[in-house]
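**Q** Pasting a predicted model and its sequence here:
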Amino acid sequence: MGRGSLRIHLGAAPGVGKTYAMLSEAHRRAGRGTDCVVAFAEPHGRPRTEALLHGLERIPYRDVEHRGAVLTEMDLDAVLARRPRVALVDELAHTNAPGSRNAKRWQDVEELLTAGIDVLATVNIQHLESLGDVVESITGVRERETVPDEVVRRADQIELVDMTPEALRRRMAHGNIYQPDKVDAALSNYFRPGNLTALRELALLWVADRVDAHLQRYRSEHEVSAIWGSRERIVVGLTGGPEGRTLLRRAARLAEKGAGGELLAVYISRSDGLTSASPGELVEQRTLVEDLGGTFHHVVGDDIPADLLAFARGANATQIVLGSSRRPAWQYVFGPGVGATVARDSGPDLDVHIVTHEEVAKGRGLPG
């Protein structure tokens, strides 16, 4: 038997219904005759979620005594012995009781997958390891239980369980998430509208990154040269001239218009080392790119339009931003400038923006 498949229900915030979504999926599969069991589910006393546990086989949990308290854990060995087709495992980031075979629940899930058992699992966005600092800055709460991002990224399927901040706060106010005595404190602290909006955006961007990574891998494996724009990715062609700062700010505004937009600045230098770019200007522009949340790239090549387009297509870019040429009009007798050539050869899948600036037609001095 091969490795099992992993489907993760990723919650944009606590209380959005990820456990409910997981149990609903289990009922759908069981209705088709699939052998599903609940290895561990945490309904948190929510009636609608608890109702969905009825009709599903549940593997008895394991009680572990620790420092005078009894902790309830998933019985991994019992699930492995039962060998269902599908096992439901809530809260991937959970830390197991001391003395358990594995320190974390996601490691238990790894054993189930290795045994050929498909797993339906849940985790909230705030428990992803790489987002710990960001979540703490948003909510003021440091999540102690985390799961490595790679564990979630490797999932065969990820379903984002989302809800608007307004709807989630209504659920909270109606007592559908926490007990009544905890509602006011939650609404005033963790569940403030600003917090929920930021967590939701974080979840959307994380999922968009995963989708983009899958697209990049697919394009590479299947040698796809066409651009598939899962989100806006904007390439800025820099020459080392002072107009670069204007181009970068314009491109950053374009990136901000699309959720998860990405900014990439590229400087192409000649292979013979001959260039009239200002090293100091390039250093300043590199710093500006990073301040704007983008990345700086240095490419060596002798055909600037072709090299720029190759970089853009390799990065799966959707737009290119270039400055108007600094060449005086008489020099056009020797051929079109970089901007005109890029626009001509870009094809239908790349938008090219030519941005005017104060250095237009003041003399070439720099490639462009």
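**A** Received the coordinates, thanks.

**Q** Every contact and neighbour count from this point should use C-alpha atoms.
**A** Fine.

**Q** show me where the stretch 101-250 of the chain has strands.
**A** Secondary structure of the stretch 101-250 of the chain (DSSP state E, counting those that start in this stretch): strands at 118-124, 157-161, 233-238.

**Q** how about those strands, which one is nearest His297?
**A** strand 233-238 (9.9 Å; CA to CA).

**Q** need the contact list for Asp307.
**A** Ile268, Val299, Gly301 (CA atoms under 8 Å, 6 or more residues apart in numbering).

**Q** The second one - that's part of a strand, no?
**A** Yes. Read with DSSP: H, G, I helix; E, B strand; the rest coil, Val299 is one of the residues of a strand.

**Q** Isn't it up against Tyr267?
**A** Yes. Val299 is in contact with Tyr267 according to CA atoms under 8 Å; the separation is 6.1 Å.

**Q** Show me the helices in the protein, by range?
**A** Using DSSP state H, the helices of the chain run over residues 18-31, 47-53, 76-82, 105-114, 132-139, 149-153, 165-173, 180-188, 193-221, 244-257, 279-291, 304-314, 338-345.

**Q** need those in JSON lines with distance to Pro60, can you?
**A** Output for these, formatted as JSON lines (distance: least, CA to CA, whole Å):
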{"stretch": "helix 18-31", "distance to Pro60": "17"}
{"stretch": "helix 47-53", "distance to Pro60": "13"}
{"stretch": "helix 76-82", "distance to Pro60": "8"}
{"stretch": "helix 105-114", "distance to Pro60": "16"}
{"stretch": "helix 132-139", "distance to Pro60": "33"}
{"stretch": "helix 149-153", "distance to Pro60": "26"}
{"stretch": "helix 165-173", "distance to Pro60": "30"}
{"stretch": "helix 180-188", "distance to Pro60": "30"}
{"stretch": "helix 193-221", "distance to Pro60": "33"}
{"stretch": "helix 244-257", "distance to Pro60": "50"}
{"stretch": "helix 279-291", "distance to Pro60": "52"}
{"stretch": "helix 304-314", "distance to Pro60": "52"}
{"stretch": "helix 338-345", "distance to Pro60": "65"}
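
**Q** before we go on, here's another structure to hold up against the first:
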Amino acid sequence: MEKEDNGWRERSGPLARGRLRVYLGAAPGVGKTYDMLGEGQRRAGRGTDVVIGFMEDYGRPLTRKMAEGLETVSRKSVPYRDTAFTEMDLDAVLARHPQVALVDELAHTNIPGCRNEKRWQDVEELLDAGIDVVSTINIQHLESLCDVVESITGIRQRETVPDEIVRRADQIELVDMSAEALRRRMAHGNIYPPEKIDAALSHYFRPGNLSALREIAMLWAADRVEEAIQRYREQQGIQEPWATRERVLVAVSGGPESETLIRRGKRTASRGAGGELLAVHVQLSDGLATTPPRILDHQRSLVESLGGSYHTVGGEDPAEAVLRFARQVNATQIVIGASRRNRLKNLFSRGTGEAIIEGSGDDIDVYVVTHEEAAHGGLLGRHRTCPPQSPDDDTL
């Protein structure tokens, strides 16, 4: 039997895999451990069986006080090179088998001699045993971002967690703090001991560093929220786009106008916070390629250099394939080129652009961009025509 309580499960029957909640921060000192302990206190106050599997307070009084009253599983001593170190006693936590275990520092590397090399592997064992886990991590410890963080801070992170471990978490909560507030916490001695404060403020905790790390953390967390929204829409069979952010899809034919469209799409996406650029090329199902691969590769490189993503989809009808993909990715706008068809062809058949406009409905805006390669003649349907503004306007 199970019942839900704030997204966590109380169990009295056969155990399923536990649920993982991760408090994600941009830098040390934002309050991840404090919030983790606060969650433990709230859960315990509602009658849930909560223990501290591992917690590091670094001598911070407020953090230590927040842990008061919570049961703590004693650490185990691990000898290594004539020195005794303490680690989480995984077997003791498993034997205690609480409903919820608080396990700090997901990226921690265990001392040699422990069963697992990494703490996230310990957490996986707890989850497999049906124990819910609340943990913490900083954005710089995600494997895919350690190079980016090093380029910003000049410090290489040796302890990392595969992104997929955190992405699979049932809940990810961003612990946010402005750069100014975090520097004040540092200056007041609430993060590091006095002898380390000046060096930290002058190096890792510079305002620019902290603002950049904060932005990275926000964007990574926003992407996880977007993934959750997409899963929900798929599960509920929702086809209409939800305009949670501007997502601009450029339909790339491979023709000479494609670079103009890509750059226009990038500018459109950049006008709003969190805007996203995507490009899609339709490969006809007959397998006949009408554009040389080197040209498509060049256009893919342009999209990726502008921070967008390039996609190839198959289909018999290019317009139908573009619209189907647009709804799959929750696009809010589609950018297409003005028709290169001559007037005679337009009299007898409907072009791809017209079909995209007519099929877009009321929930996707279609922008038709004129270019030198377009033949004279109009496109029918609800759309907006965007003429090029100047040669410089199409160069990013």
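**A** Nice, thanks for sending it over. Only a predicted model underlies this, so the values are computations on that prediction, with no experimental measurement involved.

**Q** TM-score of the superposition?
**A** The TM-score (TM-score structural alignment, normalised by the length of the first structure) is 0.90; 364 aligned residues with a CA RMSD of 2.4 Å.

**Q** Can you tell me which of the contacts of Asp307 of the first structure has the most neighbours?
**A** The residue in the contacts of Asp307 of the first structure with the most neighbours, by other CA atoms under 10 Å, is Ile268 (23 neighbours).

**Q** now the spatially most distant residue from the centre of the second structure: how far from Gly377 of the second structure?
**A** Within the second structure, the residue lying farthest from the chain centre (CA atoms, centre = their mean) is Leu344, at 48.4 Å. For Leu344 of the second structure, the distance to Gly377 of the second structure equals 10 Å [CA to CA, to the nearest Å].

**Q** And for Thr86 of the second structure?
**A** Relative to Gly377 of the second structure, Thr86 of the second structure is positioned 76 Å away (criterion: CA to CA).

**Q** One more: Asp163 of the second structure?
**A** Taking CA to CA, one finds Asp163 of the second structure at 50 Å from Gly377 of the second structure.

**Q** again, but for Gly208 of the second structure
**A** 51 Å.

**Q** swap in Asp286 of the second structure?
**A** 29 Å.

**Q** Compare the two (neighbour count), which wins?
**A** Counted by other CA under 10 Å, Asp286 of the second structure and Gly377 do not tie: Gly377 has more neighbours, with 13 against 9.

**Q** what about the residue lying closest to that one once chain neighbours are set aside, how many neighbours?
**A** Spatial nearest neighbour of Gly377 of the second structure, excluding adjacent residues (CA to CA, 6 or more residues apart in numbering): Arg343 at 6.5 Å. Residues contacting Arg343 of the second structure under the criterion other CA under 10 Å number 13.

**Q** which residues sit in contact with the aligned partner of Gln99 of the second structure in the first structure?
**A** Aligned by TM-score structural alignment, Gln99 of the second structure pairs with Arg85 of the first structure. Contact analysis of Arg85 of the first structure by CA under 8 Å, 6+ apart lists Thr34, Asp35, Cys36, Ile117, Asp118.

**Q** Could you check how far the last one is from Val147 of the first structure?
**A** Plainly put, Asp118 of the first structure is 19 Å away from Val147 of the first structure if you go by CA to CA.

**Q** same check, this time on the second one
**A** The spacing between Asp35 of the first structure and Val147 of the first structure, counted by CA to CA, is 27 Å.

**Q** Of these two, which one has the most company?
**A** Val147 (24 against 16).

**Q** residues contacting the aligned partner of that one in the second structure?
**A** Counting by TM-score structural alignment, Val147 of the first structure corresponds to Val161 in the second structure. Val161 of the second structure makes contact with Leu106, Ala107, Trp120, His141, Leu142, Glu143, according to CA under 8 Å, 6+ apart.

**Q** Counting neighbours, which of those residues end up buried?
**A** Leu106, Ala107, Trp120, His141, Leu142, Glu143 (16 or more other CA atoms under 10 Å).

**Q** Throw those into a markdown table and include distance to Cys386 of the second structure, thanks.
**A** A markdown table is the format used below for those (distance: CA to CA, whole Å):
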| residue | distance to Cys386 of the second structure |
| --- | --- |
| Leu106 | 49 |
| Ala107 | 49 |
| Trp120 | 51 |
| His141 | 44 |
| Leu142 | 41 |
| Glu143 | 41 |
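
**Q** Could I get the buried residue list for stretch 275-290 of the first structure?
**A** Residues of stretch 275-290 of the first structure classed as buried by neighbour count (16+ other CA under 10 Å): Thr275, Ala277, Glu281, Leu282, Gln285, Arg286, Leu288, Val289.

**Q** thought the fifth one was touching Arg245?
**A** When you say that, I think you mean Gln285 of the first structure. Yes. Using CA under 8 Å, Gln285 of the first structure is in contact with Arg245, at 6.3 Å.

**Q** Setting aside sequence neighbours, what's the nearest residue to the aligned partner of Asp198 of the second structure in the first structure?
**A** Using TM-score structural alignment as the criterion, the counterpart of Asp198 of the second structure in the first structure is Asp184. Distances taken as CA to CA, 6+ apart place Ala173 nearest to Asp184 of the first structure, at 7.9 Å, with adjacent residues excluded.

**Q** Need the counterpart of the one you found in the second structure.
**A** Checking TM-score structural alignment: Ala173 of the first structure goes with Ala187.
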